[in-house]
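> Provided below are the primary sequence and the corresponding predicted coordinates.
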Amino acid sequence: MGIRTSYSADTNFLTIAVEGRFDFSAHQEFRAAYEEADPQPAGFNVDMSETNYLDSSALGMLLLLRDHAGGDGANITIENCSADVKKILTISNFEQLFTIK
């Protein structure tokens, strides 16, 4: 399990890549990834190409990111989801809160 971050070339977007299990054990590292970002980006991409598990605490962490990024005005894309991860996000109606690719 690991969290990696990278900025877009213009530093407007921060990509947070989640590797392995996205559960409560990732809470501090995931939160630090966006709270300690310098400079603060205009938007976030959450890359789940290497995420193989997602639980309810991960859904809560995504909601905390959304609040941090401006709530209803947040610019957050969740991308590269496996079929299983995308199914969990869909069942949870997260496509109404986030852009899911």
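Happy to help now that I have it.

> C-alpha from now on. contacts and neighbour counts both.
Will do.

> who does the helix of greatest length in the chain touch, helix- and strand-wise?
Counting residues, the longest helix found in the chain (DSSP state H) is helix 56-68. Here helix 56-68 touches helix 27-35, going by 3 or more C-alpha pairs under 8 Å, 6 or more residues apart in numbering; DSSP states H and E.

> Would you pull up how far the helix or strand that the helix it packs on is followed by lies from the middle of the chain?
Per DSSP states H and E, the first helix or strand lying C-terminal to helix 27-35 is strand 43-54. Distance, stretch centre to chain centre, for strand 43-54: 6 Å (C-alpha atoms, centre = their mean, to the nearest Å).

> take the one below as the second:
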Amino acid sequence: MQASCSIENGQARIVLAGDFTFEGHQAFKQATQQVLASEDVSLLSVDFDAVDYMDSAALGMLLLLKERFGERPIQLLKSRGTVRAVLDVANFGRLFQLD
């Protein structure tokens, strides 16, 4: 998996590509560390447009991100198919903003 991060005007965006599994935890960690190191970020969006599969490790990584990002909102964008089904079954709509 690949993960890239951009920060602009207090908003951060992480774009994921590939299967979001445990094997991608280093790439995800590097991208999220950039966001967490920036104190002026008030909104985080994670773009799932290029992700076709995610496993339980990916859910765990998102939960850790939510814990570390605090009360600030996190949007999970462009999830579809199996990825959206996994997020729905895990009730992530209660913790994150899903589009």
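Received the coordinates, thanks. Model, not experiment: these values are computed from the prediction.

> Superposed, what's their TM-score?
Once superposed, the chains reach a TM-score of 0.90 (TM-score structural alignment, normalised by the length of the second structure), with 97 aligned residues with a C-alpha RMSD of 1.3 Å.

> related to what we said a few turns ago, how much does the longest helix of the first structure stray from the second structure?
Superposing on the second structure places helix 56-68 of the first structure at an average distance of 0.4 Å from its equivalents, by mean C-alpha distance after the TM-score superposition for the first structure.

> Give me the contacts around the helix or strand just after that helix.
Of the helices and strands lying after helix 56-68 of the first structure in sequence (DSSP H and E), the nearest is strand 76-79. Contacts to strand 76-79 of the first structure, defined as C-alpha atoms under 8 Å, 6 or more residues apart in numbering, come from residues 43-49, 66, 69, 98-101.

> Quick check: the gap between the residue sitting nearest the centre point of the second structure and residue 19 of the second structure.
The residue lying closest to the centre of the second structure (C-alpha atoms, centre = their mean) is residue 46, at 4.1 Å. Distance of residue 46 of the second structure to residue 19 of the second structure, computed by C-alpha to C-alpha, to the nearest Å: 14 Å.

> again, but for residue 34 of the second structure
For residue 34 of the second structure relative to residue 19 of the second structure (C-alpha to C-alpha), the value is 21 Å.

> what's the offset of stretch 33-49 of the first structure from the middle of its chain?
8 Å.

> Now do the same for residue 89 of the first structure: its match in the second structure.
Using TM-score structural alignment as the criterion, the counterpart of residue 89 of the first structure in the second structure is residue 87.

> If anything else comes up later, I'll come back, but that's it for now.
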